[in-house]
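Novice: requesting a structural model of the entry that follows:
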Amino acid sequence: MTVTARAEAAPELRPTQRSRAALTTGFVVLVGLLAVVCFFSITMGARGVGLSTIWKAFDDYDPGNASETVIRELRVPRTLIGIFAGAALGLSGAILQGVTRNPLADPGIMGINAGAATFIVFGIMVLGTQSVSTYVWFAFAGAGVATVTVYGIASFGREGATPVKLALAGAAVTAILSSITSAIVMTNVSALNELRFWQVGALAGRYFPVFWQTVPFLALGIVLALGTGRALNGLALGEDLALALGQRVRLTRAIMFVTVAILSGAATAACGPIVFIGLVVPHLARMICGPDYRWILSYSLLLTPIVLLLADIVGRLIISPGELQVGVVIGVLGAPAFILLVRYRNLAEL
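Specialist: The predicted structure follows:
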């Protein structure tokens, strides 16, 4: 069978017009669902607000009105960060799973988020960096170092970087980096109090300055990620066939790893190292739309913010008037999903 025939024999990568129409309809539905979740993210919490209050907060803002201030200064930036950071984590997870052919790949599992967090804490605590737009570069460096380290460790041996070896290497690197982060933070009590919520992943306390300083990097990473769908489809056919079709595999992988570093680094700088969500949601997207990465990425773009914001809402309501940080809620929900993927590998074949 020729290369062209084999490429044409991959019907799963060439959806029919009917399936494309169904997927487009599903995408539109997800846009509407995300809008609904954003509405609840703005209105629900310890202080409930109604539509009239939301309208006044933007049309006739009264700084003396506590409810309107909560909406404009707390919940709107929190929701916007949830949208962009969630999209970044979902896309980075989908890209990692595609480029490594590893169903267990995720920025949290592979230590990328932990690397970004360690470098951020080092920049803040040791070098005195205060601006998000400055220490986000430390996040990119940490994410890149962690990615290279994990992949390098997993590559040792005859079998190369297998899914299990990548997961084990990621767990080991994450443990080391998390210990370093804790050691740095615990030397300063005030910093420990300030960063303890951020360390587990939090949307609380992330205001407009954080959003405006990270959104350019998040937007850049999202645009780059959405452009990798065709290349990921080529890699899905196998490295030999991708090379035969003219794809520059090494360059493609390098670009994708850089994209993941941008996405994970910016998301970690914005709301801390949130784990598991980038692992589970791409599999959910794959279950819905099949193996075409152009659709997997598009669906992950919307599904991940929906899941993240829903988890944030649950965290606000479950111990109201207190609050459970979104990273804790995602961890509680994501750990069983991770175990399920490990136990039933056929659920996550790539």
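Novice: C-alpha only now, for contacts and for neighbours.
Specialist: Fine.
Novice: and residue 303, how far from residue 42?
Specialist: Taking CA to CA, to the nearest Å as the measure, residue 303 falls 18 Å from residue 42.
Novice: report the distance from the helix or strand that contains residue 267 to the chain centre.
Specialist: Using DSSP states H and E, the element containing residue 267 is helix 249-271. Distance of helix 249-271 from the chain centroid (CA atoms, centre = their mean, to the nearest Å) equals 11 Å.
Novice: same check, this time on stretch 46-57
Specialist: 29 Å.
Novice: with stretch 234-244 instead?
Specialist: What separates the centre of stretch 234-244 from the centre of its chain is 26 Å, taken as CA atoms, centre = their mean.
Novice: can you check stretch 130-147 too?
Specialist: 15 Å.
Novice: list the buried residues of that stretch.
Specialist: Residues of stretch 130-147 classed as buried: 132-133, 135-147 (neighbour count, 16 or more other CA atoms under 10 Å).
Novice: who touches stretch 191-209?
Specialist: Stretch 191-209 has contacts (CA atoms under 8 Å, 6 or more residues apart in numbering) with 73-74, 77-78, 81-82, 117, 125, 185-186, 270-274, 312, 325-328.
Novice: just the buried residues from those residues, in PyMOL please.
Specialist: A single PyMOL command selects the buried members of the contacts of stretch 191-209 (16+ other CA under 10 Å):
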select buried, resi 74+77+78+81+82+117+125+185+270+271+272+273+274+312+325+326+327+328
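Novice: and of the buried residues of stretch 130-147, the nearest to residue 6?
Specialist: Nearest to residue 6 out of the buried residues of stretch 130-147 is residue 147 (CA to CA; 32.6 Å).
Novice: and this one, so I can compare the two:
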Amino acid sequence: MHLLCLVVLLVVLALAAVASLRFGHRSTSFADVWVALHGHQETIEQIAAGSRVPRTILGVAVGAALAVSGTTFQAVTRNPLADPGIFGVLSGASLFVVISIVGDWSQAPLPRMIYAMLGAAVAAAFVYTVGSLGRGGATPLKLALAGAATSAAASSLVSALILPNARAMDDFRFWQIGSIGRADWTTMRLGIPLLIVGFLVCWLCATRLNSLAMGDDVATSLGVSVPWTRGIASIGAVILCGVATALAGPIAFVGLIVPHILRLIVGSDHRWLMPLSALAGAALLVLSDVAGRVFSSSEDLSVGIITPLIGAPLFIFIVRRSRMRDTA
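Specialist: Below you'll find the predicted structure:
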């Protein structure tokens, strides 16, 4: 089943990449793409194809990063509803990016990524600390409530910082929706290696996360350091979430729906779940971007608008399914 799912996802991702390169307001041919890749952009179709190449690569990278980040957060918290958006991590990254924009500290790509990772780390630590207070420790409900409160507070602070600053608002308004339409090679050369590091950190923790799924006591009896595993895996997830947010803005639901659906199909072995989630997340984000280009009559719909339209119904289904299972 794992190998079959791997092959299917590779095929779907390849088809999504082809569709991303060819379709939009103006269709292009493979010849246009080939010419654009070699830097000779003379016709409108070749120019369009040339702009879609980095856009497609960025969509693959960001979609994979968000999906693996969500998978890791779900494993660390043992909460199938965990997600960088729901847990306030995306909002934390956004807040720190906004602070850097208002302070004029992040014109270069690398500082913006550093601020986003720092914001994601602060938000994740705050939510987990607050969600761990009281009896029972970090329960899924308390973590979700802490994440919702953190997201609301961060969003309010973002508005308070942006509204009085016209220049910062102009810089922020395109980024806040979540889009891969402004992809450029310079930023991706810095961001993608960081995403690879984050993925490797998460994947190297996969076996220990499998033990963690059986409970802290069982994991400890198997020789797994629970705090160390949670800490290292969370660092990898924060890198993925922070860099993806810096590159494309806050994009919700990818980290929630992708690992949850794949867990229903292939099980909970994170050694397989993480790479499969990376492929599925990449395909979902690229296809969402294609849909935003094809079905919009005037201008591109940002992928940050498309993914909630897909994710919200699935999120409702997940919650209802969890409640039915708990009451059964």
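Novice: among the buried residues of stretch 130-147 of the first structure, which one sits closest to residue 69 of the first structure?
Specialist: Nearest member of those to residue 69 of the first structure, counting by CA to CA, is residue 132, at 23.3 Å.
Novice: now check that closest one against the second structure: what is it aligned to?
Specialist: In the second structure, residue 132 of the first structure lines up with residue 109, judged by TM-score structural alignment.
Novice: can you tell me how far its match sits from residue 240 of the second structure?
Specialist: Residue 109 of the second structure sits 15 Å away from residue 240 of the second structure when distances are taken as CA to CA.
Novice: what does residue 115 of the second structure give?
Specialist: Applying CA to CA to residue 115 of the second structure and residue 240 of the second structure gives a distance of 13 Å.
Novice: report the contact partners of residue 67 of the first structure.
Specialist: Contacts of residue 67 of the first structure by CA under 8 Å, 6+ apart are 47, 49, 53.
Novice: residues near the aligned residue in the second structure for residue 248 of the first structure, how many?
Specialist: Aligned by TM-score structural alignment, residue 248 of the first structure pairs with residue 225 of the second structure. Residues contacting residue 225 of the second structure under the criterion other CA atoms under 10 Å number 15.
Novice: next up, the contacts around the residue most central in space within the second structure.
Specialist: When the second structure is reduced to its mean C-alpha position, the closest residue under CA atoms, centre = their mean turns out to be residue 66, at 2.0 Å. By CA under 8 Å, 6+ apart, residue 66 of the second structure lies in contact with 84, 240-241, 244, 254-255, 281.
Novice: out of those residues, who's nearest residue 140 of the second structure?
Specialist: Here the nearest of these to residue 140 of the second structure, counting by CA to CA, is residue 84; it sits at 13.9 Å.
Novice: wait, the closest one touches residue 255, no?
Specialist: Yes - using CA atoms under 8 Å, residue 84 of the second structure makes contact with residue 255 at a distance of 6.6 Å.
Novice: shared neighbours, the two?
Specialist: Common contacts of residue 84 of the second structure and residue 255, defined by CA under 8 Å, 6+ apart, comprise 66, 69-70.
Novice: need the residues you listed in JSON lines with distance to residue 201 of the second structure and secondary structure, can you?
Specialist: As requested, those are exported to JSON lines (distance: CA to CA, whole Å; DSSP: H, G, I helix; E, B strand; the rest coil):
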{"residue": "66", "distance to residue 201 of the second structure": "14", "secondary structure": "helix"}
{"residue": "69", "distance to residue 201 of the second structure": "11", "secondary structure": "helix"}
{"residue": "70", "distance to residue 201 of the second structure": "14", "secondary structure": "helix"}
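Novice: can you redo those residues as TSV with distance to residue 319 of the second structure?
Specialist: Listed next are those as TSV, based on distance: CA to CA, whole Å:
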residue	distance to residue 319 of the second structure
66	20
69	20
70	16
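Novice: closest to residue 146 of the second structure out of those residues?
Specialist: Distance to residue 146 of the second structure, by CA to CA, is smallest for residue 70 among those, at 16.8 Å.
Novice: tell me the contacts of that closest one?
Specialist: Contact partners of residue 70 of the second structure, counting by CA under 8 Å, 6+ apart, are 82-84, 237, 254-256, 259.
Novice: how near is the closest residue to residue 244 of the first structure other than its chain neighbours to residue 238 of the first structure?
Specialist: Distances taken as CA to CA, 6 or more residues apart in numbering put residue 3 closest to residue 244 of the first structure, at 7.2 Å, once the chain neighbours are dropped. Per CA to CA, residue 3 of the first structure is found 12 Å from residue 238 of the first structure.
Novice: what kind of secondary structure is the equivalent of residue 168 of the second structure over in the first structure in?
Specialist: By TM-score structural alignment, residue 168 of the second structure lines up with residue 191 in the first structure. Recorded secondary structure, residue 191 of the first structure: helix (DSSP: H, G, I helix; E, B strand; the rest coil).
Novice: so which residues of the second structure form helices?
Specialist: Assigned helices in the second structure, in chain order: 2-22, 30-37, 44-77, 89-102, 109-131, 140-162, 166-175, 185-204, 206-212, 216-221, 226-248, 254-266, 270-294, 303-327 (criterion: DSSP state H).
Novice: the aligned residue in the first structure for residue 153 of the second structure - how many residues pack around it?
Specialist: With TM-score structural alignment as the criterion, residue 153 of the second structure lines up with residue 176 in the first structure. By the measure other CA under 10 Å, the count of residues near residue 176 of the first structure is 15.
Novice: just residue 204 of the second structure next, same as before
Specialist: A count of nearby residues for residue 204 of the second structure, using other CA under 10 Å, gives 15.
Novice: quick one: the equivalent of it over in the first structure and residue 24 of the first structure, what's the gap?
Specialist: Counting by TM-score structural alignment, residue 204 of the second structure corresponds to residue 227 in the first structure. According to CA to CA, residue 227 of the first structure and residue 24 of the first structure sit 18 Å apart.
Novice: check the gap between the counterpart of residue 39 of the first structure in the second structure and residue 303 of the second structure for me.
Specialist: Counting by TM-score structural alignment, residue 39 of the first structure corresponds to residue 18 in the second structure. Using CA to CA, we find residue 18 of the second structure at a distance of 17 Å from residue 303 of the second structure.
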